[in-house]
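Participant: Dropping a prediction and its sequence here:
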Amino acid sequence: MTPTQLQNVSEAADDIRRLIAQGDLPGASAALTPLGVPEVVELVDRLSIEDAAIVYRLLAKSRALEVFEALSPGTRGDLVQALRNVEIAALFAEIDPDDRVWLLDELPASVAPQLLRGLTRQERDLTSGMLGYPQDSIGRRMSPEFVTTHPRLTVAETMTRIRGALAHAETIYTLPVTDGGRRVVGVISLRDLLAASDDDLVADLMSQAHLAEVTEDAEAAARRATDYGLLALPIVDREQRLVGILTIDDAARILKQAESEDAARQGGVEPLRRSYLSTPIRRLVRSRVVWLLVLAVGATLTVQVLDAFQTTLAQLTVLALFVPLLIGTGGNTGNQAATTVTRSLALGEVTPRDLFRVLAREVRVGFFLGLLLGALGFVLAGLVYQWHIGAVIGLTLVAVCTVAASIGGIMPLAARAIRVDPAVFSNPFITTFVDATGLIIYFLIAKAVLGI
């Protein structure tokens, strides 16, 4: 969305808040009329959930469904809880099975049976089947509504299949090719079908298929789909039988959510389910307070280290002046390494099996960074204070940068190996750990060099 469009939405949000507060619903409805679906989605994200529910009720039915499908899962969940039961049931029946599962994952567990009962038997079976897969698997994010063809069918017969499935198929631009046992033997694009003759066989036109198993991690499958530029990725069970497809737009949505979660957790907060401006203050507090408490407890390690070396500090108080510099440099170095490796993990460039290769690289990177910073610290501290103080600062920077980069590099890999989100193990915990170890290194080097 362009800056001009965002400005228009911001102005419209202010107008609609005022009109709703005045009870002027016809005026609010008129203010919504010139906005397109993307702008209404942005508007809903900027409003409180109570005002968003009122705005949603003012939309025409067909437009309301388009808006609902474009909302984020978190916003959908909040909106559903703000609407009446009749409205919820109607919405739930209209959206696709994969969108229903996204929505149910955002709602209390007690709501699911009530919503499922309002579906037809066929739609209920499709949705319930997806809910049976693991929480973070691609089976919960795929679409079970797809069109297939067979290697021995002609182009004309395949086009007839496509026309008959236009009303319910998730996509028609890439078709899985299956044999008699529903096993995927290839894929064919609509472009190739349109370019071929009616009598050509699918077997002569199809290409090799990239597949994902239904229990595979959703983010990994989505990453592969986008890396290969696939419009649709067939999802299969253990016997390679087709059970669904992942479209490129759903893959992009999975990756967007995953990257938002990683970015939040690297900063020591829980990800927000809605946009920042429309998130209640109590939810913002709740998303941050747990991590602050955990990190505050972890920071007591730093206090314990300072207490253990208080005699050293008392003998040479100038050492205390450099504590913020050293622990800050160590924390920043570790965070840089962790961010780089976490990103490489997400892109599939490294795996936990590369732990020792990553460690070897980060030891060297940290050492060279330490040499550069240590040389500068040695000269500045030596000129301002004394050269033996400069030596302590220089040697400490070399050691701290080496340790911090090494820890920052291997911690995300260790997290992935034990099936924990690497982002959780990254910046906040690394900073706390490096603060404590950096101080220990600092005071040990000071005692050795200064003889105190």
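Facilitator: Okay, I see it. As the structure is a computational prediction, the values presented were derived from the model and not from experiment.
Participant: from here on, contacts and neighbour counts on C-alpha atoms
Facilitator: Noted.
Participant: residue ranges for the helices of the stretch 351-452 of the chain, please.
Facilitator: Ranges of helices in the stretch 351-452 of the chain, per DSSP state H, counting those that start in this stretch, are 355-384, 387-417, 427-450.
Participant: what comes up buried for the first one?
Facilitator: Buried residues in helix 355-384, defined by neighbour count with 16 or more other Cα atoms under 10 Å: 355, 358-359, 362-363, 365-367, 369-371, 373-382.
Participant: by contact count, what packs against that helix?
Facilitator: helix 387-417 (3 or more Cα pairs under 8 Å, 6 or more residues apart in numbering; DSSP states H and E).
Participant: Equivalent analysis for the shortest one, please.
Facilitator: When contacts are defined as 3+ Cα pairs under 8 Å, 6+ apart, helix 427-450 packs onto helix 281-308, helix 323-347, helix 387-417.
Participant: ranking those by burial, who's on top?
Facilitator: helix 387-417 (a mean of 24; mean count of other Cα atoms under 10 Å).
Participant: tell me which strands and helices that one is in contact with?
Facilitator: Using 3+ Cα pairs under 8 Å, 6+ apart as the contact test, the elements touching helix 387-417 are helix 323-347, helix 355-384, helix 427-450.
Participant: So what's the gap between the longest one and the chain middle?
Facilitator: Looking back up the chat, that one is helix 355-384. Centre-to-centre, helix 355-384 and its host chain are 32 Å apart (Cα atoms, centre = their mean, to the nearest Å).
Participant: which stretches of the stretch 151-300 of the chain form strands?
Facilitator: Counting by DSSP state E, counting those that start in this stretch, the stretch 151-300 of the chain has strands at residues 174-178, 184-189, 212-213, 232-236, 242-247.
Participant: Can you say which of those is nearest to Gly330?
Facilitator: strand 212-213 (40.7 Å; Cα to Cα).
Participant: For that closest one, which outside residues touch it?
Facilitator: By Cα atoms under 8 Å, 6 or more residues apart in numbering, the residues outside strand 212-213 that reach it are 138, 221, 233-238, 240.
Participant: ranking the residues you listed by neighbours, who comes first?
Facilitator: Neighbour count (other Cα atoms under 10 Å) singles out Pro234 as the most crowded of the contacts of strand 212-213, with 30 neighbours.
Participant: For Arg161, see how far away it is.
Facilitator: Taking Cα to Cα, to the nearest Å as the measure, Pro234 falls 18 Å from Arg161.
Participant: again, but for Arg274
Facilitator: The gap separating Arg274 from Arg161 is 40 Å, by Cα to Cα.
Participant: neighbour count winner among the two?
Facilitator: Just comparing Arg274 and Arg161: by other Cα under 10 Å the higher neighbour count belongs to Arg274, 21 against 14.
Participant: Looks like the more buried one contacts Arg76 (just checking).
Facilitator: No. Applying Cα atoms under 8 Å, one finds Arg274 not in contact with Arg76, separated by 9.2 Å.
Participant: Counting neighbours, what do you get for Glu259?
Facilitator: Neighbour tally, Glu259, other Cα under 10 Å: 17.
Participant: In addition, the following structure is provided for comparison:
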Amino acid sequence: MADDDEREIELTSLVERNDLTGIRLWLAEHQPYEIADELSRMDVHLALVPFRLLDKDRELEVFEELDPHHQHQILLGLRDSAFRALLEEMDPDDRARLIGEAPAKIATRALAGLSPAERKMTAALLGYPEGAVGRYMTPETVILHRDLTVGRALEVVRAKGADAETVYTLPVVDDGRRLAGTVQLSDLVVSDDSELIKDIVDVLVPRVRATEPAEDAARLMQQANLVALPVVDSEERFVGLLTFDDALELIEAADTEDIARQSGASPVSGHYVAAGVVRLARARSVWLLLLIVAATLTVNVMQVYEATLEQVTALALFVPMLTGTGGNVGSQSATAIVRALAVGEVRLRDLPKVAWKESRVGVLLGLMLASVALVVGTALVGPLIAAVVAVSVIAICTWAAVIGSTMPILARRVGVDPAVVSAPLVSTLVDATGLLIYFSIARLVLGI
């Protein structure tokens, strides 16, 4: 960690001193991903200085390592010639993603500056719905016909491979360009030259439609351990490959968004260090405002049972403990189910099974925690109120586990991101309903 801090200070210091020789030496000693990380930490007017000093090949590598937010900032600081040259050299899928997320000013300028061939390829990818795998696939592939021999297929790979984004997974098609399967380059290399491609093609390889969600496709790749995933149109014609590097970025972006949602905040693009205070506060404020409004339910419940509290003031001692416990149990259940939904372990039809399992988990947790509450409560306020608290703990834990596990699934059912209704919202809801359970049990047991 210390080395990282020193490296960042060193580059920033070199830029601030306008030490061009020192900057060039620093850039030569570091990998593109390291350079991109350091540029992401700097203000854009400073980051442009080392970026402009990169040679053409490394400039593209570093640029593609940046997230879209910083790519847009860098582009705005480039002259037209450098702007056009950089975009022209990008892979079509990376370029389409950048333009699709860019402000209108950058998008228009970018498309206008492309060559006709690159513009056509980019426009085709942008024609797919936002978030569809078609936006993330690469059309630059080496396509093999199923009737080719292995020897001829290797000649095709050698002739066209330099222009393809990947040659490790090769799509195989029939006369109508319909996907027959894929063949791995390693299989071609070890096969006899006279053998036909159709005899070694993997016809069972998973495939996805270009209009399907990109995150689902990336999760499928992860599950099936694929280097690349074929993408087809509605008529099963091959249109591109989703490569593993793009799949990793999709999964990282989805997980980052889920983490933000689970904490009750909106996702913030770009590097945290470079993000402004106002921007971070704005991302968190909306959800906090909604949650504080939802928290008024708890105040209303306390108001309704004000008379009960006046008769047995000792009940108030355990309100923070019960609401905190219920919120924690609900949050744990919600987090587990959001993760299970994301990786495909839980589906919509599993709702009854999940609710039944989590209810039993809640009961077990409640029994364990109730035993502690009973001992502590007896010592503080006597056995009767301690019994009320212990029974309430069991009921609240069970209720919280069920609510926490079912709300994300129901959210998915109605088309809402499950992470949105996870920990903070579940905790707020369980606080209010938990108090209803607590005071209802107290009235029943104490006869008030």
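Facilitator: Perfect, I can see it now. From a predicted model like this one, the values you see are computed outputs, not experimental measurements.
Participant: before we move on, the earlier item: now the strands of the stretch 151-300 of the first structure as JSON lines including distance to Met206 of the first structure?
Facilitator: Shown next, in JSON lines, are the strands of the stretch 151-300 of the first structure (distance: least, Cα to Cα, whole Å):
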{"stretch": "strand 174-178", "distance to Met206 of the first structure": "8"}
{"stretch": "strand 184-189", "distance to Met206 of the first structure": "5"}
{"stretch": "strand 212-213", "distance to Met206 of the first structure": "18"}
{"stretch": "strand 232-236", "distance to Met206 of the first structure": "14"}
{"stretch": "strand 242-247", "distance to Met206 of the first structure": "16"}
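Participant: The ones you listed: which one's closest to Arg117 of the first structure?
Facilitator: Arg117 of the first structure lies closest to strand 242-247 among the strands of the stretch 151-300 of the first structure, at 23.0 Å (Cα to Cα).
Participant: do you know how far the residue lying closest to Gly77 of the second structure once chain neighbours are set aside is from Asn18 of the second structure?
Facilitator: In space, and not counting its chain neighbours, Gly77 of the second structure is closest to Leu48: 7.0 Å by Cα to Cα, 6 or more residues apart in numbering. Using Cα to Cα, Leu48 of the second structure is found at 12 Å from Asn18 of the second structure.
Participant: Pick out the residue closest to the middle of the first structure.
Facilitator: Centroid-nearest residue in the first structure, with Cα atoms, centre = their mean: Ala258, separated by 1.2 Å.
Participant: OK, contacts around that one?
Facilitator: Contacts of Ala258 of the first structure (Cα under 8 Å, 6+ apart): Glu219.
Participant: Kindly report the same for Leu233 of the first structure.
Facilitator: The contact partners of Leu233 of the first structure, taken as Cα under 8 Å, 6+ apart, are 210-212, 225, 245-247.
Participant: likewise Val9 of the first structure?
Facilitator: By Cα under 8 Å, 6+ apart, the contact list for Val9 of the first structure reads 39-40, 42-43.
Participant: And those residues, which is closest to Ala399 of the first structure?
Facilitator: For the contacts of Val9 of the first structure, the closest approach to Ala399 of the first structure (Cα to Cα) belongs to Glu42, at 48.7 Å.
Participant: burial of the aligned residue in the second structure for that closest one, as a residue count?
Facilitator: Aligning on TM-score structural alignment places Glu42 of the first structure opposite Asp37 in the second structure. As a burial measure, Asp37 of the second structure scores 16 neighbours (other Cα under 10 Å).
Participant: so what's Asp37 of the second structure closest to, chain neighbours aside?
Facilitator: Of all residues not flanking Asp37 of the second structure in the chain, Leu66 sits nearest, at 7.5 Å (Cα to Cα, 6+ apart).
Participant: count of neighbours near the alignment partner in the first structure of the one you found?
Facilitator: For Leu66 of the second structure, the aligned position in the first structure is Leu71, judged by TM-score structural alignment. If you count neighbours by other Cα under 10 Å, Leu71 of the first structure ends up with 19.
Participant: returning to that earlier point: would you turn the contacts of Leu233 of the first structure into CSV with distance to Pro422 of the first structure and neighbour count?
Facilitator: Shown next, in CSV, are the contacts of Leu233 of the first structure (distance: Cα to Cα, whole Å; neighbours: other Cα atoms under 10 Å):
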residue, distance to Pro422 of the first structure, neighbour count
His210, 27, 16
Leu211, 26, 20
Ala212, 23, 26
Ala225, 22, 23
Ile245, 28, 30
Leu246, 25, 29
Thr247, 26, 23
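Participant: Format the residues you listed as TSV; extra columns: distance to Val424 of the first structure.
Facilitator: TSV is the format used below for the contacts of Leu233 of the first structure (distance: Cα to Cα, whole Å):
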residue	distance to Val424 of the first structure
His210	31
Leu211	30
Ala212	26
Ala225	25
Ile245	30
Leu246	27
Thr247	29
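Participant: Which contacts among the residues you listed does the second structure share?
Facilitator: Counting by both residues aligned by TM-score structural alignment, their matches' Cα atoms under 8 Å, the members of the contacts of Leu233 of the first structure that carry over to the second structure are 210-212, 225, 245-247.
Participant: so where in the second structure does stretch 321-329 of the first structure end up aligned?
Facilitator: The aligned range for stretch 321-329 of the first structure in the second structure is 317-325, by TM-score structural alignment.
Participant: Please disregard the earlier target; I meant stretch 148-168 of the first structure.
Facilitator: The aligned range for stretch 148-168 of the first structure in the second structure is 143-163, by TM-score structural alignment.
Participant: what about that stretch, distance to the chain center?
Facilitator: The answer for stretch 143-163 of the second structure is 36 Å, by Cα atoms, centre = their mean.
Participant: How about stretch 421-440 of the second structure?
Facilitator: 27 Å.
Participant: Tell me which stretches of the stretch 101-250 of the first structure form helices.
Facilitator: Using DSSP H, counting those that start in this stretch, helices in the stretch 101-250 of the first structure cover 111-117, 121-131, 155-164, 190-195, 218-227, 248-266.
Participant: and of these, who's closest to Ala12 of the first structure?
Facilitator: Between Ala12 of the first structure and the helices of the stretch 101-250 of the first structure, the shortest gap by Cα to Cα is with helix 248-266, which sits at 26.3 Å.
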